[in-house]
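Participant: requesting a structural model of the entry that follows:
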Amino acid sequence: MVTVDHLVKDYGTLRAVDGVSFTINKGDILGFLGPNGAGKSTTMKMITGFLTPTSGTVTVDGLDVSKNPIEVKRQIGYLPESSAAYPEMTVVEFLTYVAEARGIRDPEELNSRLADVIVNCHLDSVKYRAIENLSKGYRQRVGVAQAIIHDPKVLILDEPTDGLDPNQKHEVRKLIQAMSKDKAIVLSTHILEEVEAICNRVIIIDQGKVLVDETPAEFKARIPGASIDEVFRDLTKGSALA
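Facilitator: Just a heads-up that it's a prediction; the model follows:
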């Protein structure tokens, strides 16, 4: 579904991403990990077409992101780390705006999509409230809702459970798992237990390079008896923790 091939991103003399390559298949929930400044967000922004790579390619469902940016964006749902929204809009107004921008204008389809994401993201109790008056947890759920409203084939989620309480985290994880049956999902998170709970693959990136690409079980087996946090710290020692 997604192929990242020798991706490089330079900012002047700083190489933020250095020859990253991997593939993501339908059904994958890929835990994308690394210390702060490792190149995770930059890589995800290049996959979505938000940033242009210095070199290398990304293809989504057979389409080159650089050559077919609009077509690729139709296939992707993206939740950035700081999900932007119009604070004066209500939840329903904002999600309607996003859906229409995504080309969903038939009233019946629009109402159906809105109803689905409001239920799945547990937004019914706040759907007529202005986003600026919502808690951080509810704003995060609005961010997840806008990422999935057009039923994309690929989901790029940067810290999707940030700010949620344990029950809300559990619900979002269940939603991600349910959606993974017919999607390819990239999940960047600081919560390493989340990777163990729902991901079937782990990639660790450090100083712009891929260190690990394996299953969570293989990753934990690197240090028998250790937690996933301990293995991560051992691999990335010397770097700031993610």
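Participant: going by C-alpha atoms from here, please, whenever you check contacts or count neighbours.
Facilitator: Will do.
Participant: show me the helices in this protein, by range?
Facilitator: Along the chain, counting by DSSP state H, helices occupy 40-48, 69-75, 91-101, 107-120, 136-148, 166-179, 192-198, 216-220, 228-235.
Participant: let's have those helices in a markdown table, adding mean neighbour count.
Facilitator: Formatted as a markdown table, those follow (neighbours: other C-alpha atoms under 10 Å):
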| stretch | mean neighbour count |
| --- | --- |
| helix 40-48 | 22 |
| helix 69-75 | 16 |
| helix 91-101 | 19 |
| helix 107-120 | 16 |
| helix 136-148 | 23 |
| helix 166-179 | 16 |
| helix 192-198 | 17 |
| helix 216-220 | 17 |
| helix 228-235 | 16 |
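Participant: another one to check against the first:
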Amino acid sequence: MQLTINNLSKTYDNGVKALQNISLEMSNGMFGLLGPNGAGKSTLMRTIATLQDADQGNIMLNDLEVQTNKNAVRRLLGYLPQQFGVYPKMSAEVLLHHLAVLKGITNKKERTNIVNALLHKTNLYDVKKQSLDGFSGGMKQRFGIAQALLNNPKLLIVDEPTAGLDPKERNRFYNLLSEIAENTIVIFSTHIVDDIKELCTNMAIINKGKVVLKGNPLELIHQLEGKVYQKVIHRNDLNRYKDSYKVINEKLFLGKPVIHIVSDTNPDNGFTPVKASLEDVYFSQINN
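Facilitator: A predicted model of the protein is given here:
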């Protein structure tokens, strides 16, 4: 499968330019969409998922134009939005059966086989009789993936899927998405840099509705190698360093502020070179 996004733009009634001439290409595998909150990620996801229309541009899923063939695209689509609701008193098994019927899987034997297979895949089979209000955050996310896979989608969209998960649940979710991505286009939208580093072979950074960088994460890190330096500073000196250097990130180490800068030459002045990371790549674009 191939997803091609051509010059997509969307402006809301309040004047916010959510998308500005977005162009991207994706094929089977995991594609990371990275950006801060409000960057336009969710708007792009909803547009690809046929939930809203763009003002201009188009999206092609193989030879299907998404905005004019919504029903055909929906048959190939799985979607896990950033926030999704469940019937809390229903069991996982019963609700999956209900959602499967809504997706057109009306044959009971076929539906039972599909539901059981997905409960096993998402490691929920042993709790399939349990009410969803007793599920942890990670279990609910895995249920969300199960419902998104009911129609065996060729395109799977997951929007901020690991927010709030503990490390164990996050790793379990990583493994599940990686398995799915072997035969599916998986668009993984997040503001968590580590998610992209762990999972995706291709990615794009979106900020203020624009694609500011795209490529393979390891190649993008390599392009920044040898240009990142760090220094422990006094908190009151931060603005002075911002005036003199391209500060891309600031954080605390043992309670003391540490800044990362990008420089083509060694800045000296107490700075030490550090190995570039995807976080450095990200902040070098977001904090331009």
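Participant: just to revisit the earlier point, would you format the helices of the first structure as TSV with distance to residue 204 of the first structure included?
Facilitator: Shown next, in TSV, are these (distance: least, C-alpha to C-alpha, whole Å):
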stretch	distance to residue 204 of the first structure
helix 40-48	9
helix 69-75	25
helix 91-101	32
helix 107-120	30
helix 136-148	23
helix 166-179	20
helix 192-198	11
helix 216-220	10
helix 228-235	8
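Participant: give me every residue that touches residue 130 of the second structure.
Facilitator: 90, 91, 92 (C-alpha atoms under 8 Å, 6 or more residues apart in numbering).
Participant: how much does stretch 95-102 of the second structure stray from the first structure?
Facilitator: Once fitted to the first structure, stretch 95-102 of the second structure is off its aligned match by 1.1 Å on average (mean C-alpha distance after the TM-score superposition for the first structure).
Participant: identify all contacting residues around that stretch.
Facilitator: 87, 106, 111, 112, 115, 146, 147, 150, 151.
Participant: how about stretch 8-21 of the first structure?
Facilitator: Residues from elsewhere that reach stretch 8-21 of the first structure (C-alpha under 8 Å, 6+ apart): 3-7, 37-39, 42-43, 52-56, 207-210.
Participant: if we use 7 Å, what do you get?
Facilitator: If you take C-alpha atoms under 7 Å, 6 or more residues apart in numbering as the criterion, stretch 8-21 of the first structure is touched by 4-7, 39, 43, 53-56, 208-210.
Participant: so which bits of stretch 195-215 of the second structure are buried?
Facilitator: 195-197, 199-211, 213-214 (16 or more other C-alpha atoms under 10 Å).
Participant: coming back round to it: just put the contacts of residue 130 of the second structure in JSON lines and tack on distance to residue 188 of the second structure.
Facilitator: Shown next, in JSON lines, are the contacts of residue 130 of the second structure (distance: C-alpha to C-alpha, whole Å):
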{"residue": "90", "distance to residue 188 of the second structure": "28"}
{"residue": "91", "distance to residue 188 of the second structure": "27"}
{"residue": "92", "distance to residue 188 of the second structure": "24"}
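Participant: ok, so of those residues, who is nearest residue 232 of the second structure?
Facilitator: Comparing the contacts of residue 130 of the second structure against residue 232 of the second structure with C-alpha to C-alpha places residue 92 closest, at 50.4 Å.
Participant: just to revisit the earlier point, out of the contacts of stretch 8-21 of the first structure, what pair is the most spread apart?
Facilitator: 54 and 210 (17.3 Å).
Participant: tabulate the contacts of stretch 8-21 of the first structure (CSV), appending distance to residue 182 of the first structure.
Facilitator: Below are those laid out as CSV (distance: C-alpha to C-alpha, whole Å):
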residue, distance to residue 182 of the first structure
4, 20
5, 23
6, 26
7, 26
39, 27
43, 23
53, 28
54, 31
55, 30
56, 27
208, 29
209, 29
210, 26
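Participant: those in strands, which ones?
Facilitator: Those of the contacts of stretch 8-21 of the first structure mapping onto strands are 4, 5, 6, 7, 55, 56, 209, 210, per DSSP state E.
Participant: may I ask which of those residues has the most neighbours?
Facilitator: Within those, residue 7 tops the neighbour count with 22 neighbours, counted by other C-alpha atoms under 10 Å.
Participant: residues contacting that one?
Facilitator: Applying C-alpha under 7 Å, 6+ apart, one finds that residue 7 of the first structure lies in contact with 17, 18, 19, 20, 21, 53, 55, 56, 57.
Participant: how about TSV for the ones in strands among the contacts of stretch 8-21 of the first structure, with distance to residue 76 of the first structure added?
Facilitator: Supplementary listing: those in TSV, determined by distance: C-alpha to C-alpha, whole Å:
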residue	distance to residue 76 of the first structure
4	15
5	18
6	21
7	19
55	21
56	19
209	24
210	23
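Participant: closest one of those residues to residue 138 of the first structure?
Facilitator: Out of those, the member with the shortest distance to residue 138 of the first structure (by C-alpha to C-alpha) is residue 4, at 32.5 Å.
Participant: spatially central, which residue of the first structure would that be?
Facilitator: When C-alpha atoms, centre = their mean is applied to the first structure, the residue found nearest the centroid is residue 157 (1.4 Å).
Participant: map that one onto the second structure.
Facilitator: Aligned counterpart of residue 157 of the first structure in the second structure: residue 158 (TM-score structural alignment).
Participant: against residue 140 of the second structure, how distant is the closest residue to that match other than its chain neighbours?
Facilitator: When the adjacent residues along the chain are set aside, residue 158 of the second structure lies closest to residue 80, with 4.7 Å between them (C-alpha to C-alpha, 6 or more residues apart in numbering). Using C-alpha to C-alpha, to the nearest Å, one gets 11 Å for the distance from residue 80 of the second structure to residue 140 of the second structure.
Participant: equivalent analysis for residue 62 of the second structure, please.
Facilitator: The gap separating residue 62 of the second structure from residue 140 of the second structure is 32 Å, by C-alpha to C-alpha.
Participant: same check, this time on residue 64 of the second structure
Facilitator: Separation of residue 64 of the second structure from residue 140 of the second structure (C-alpha to C-alpha): 32 Å.
Participant: what of residue 34 of the second structure?
Facilitator: 23 Å.
Participant: and if you look at residue 19 of the second structure?
Facilitator: In terms of C-alpha to C-alpha, residue 19 of the second structure sits 30 Å off from residue 140 of the second structure.
Participant: please apply the same query to residue 243 of the second structure.
Facilitator: 46 Å.
Participant: need the counterpart of residue 226 of the first structure in the second structure.
Facilitator: The pairwise alignment with the second structure assigns residue 226 of the first structure to residue 276, based on TM-score structural alignment.
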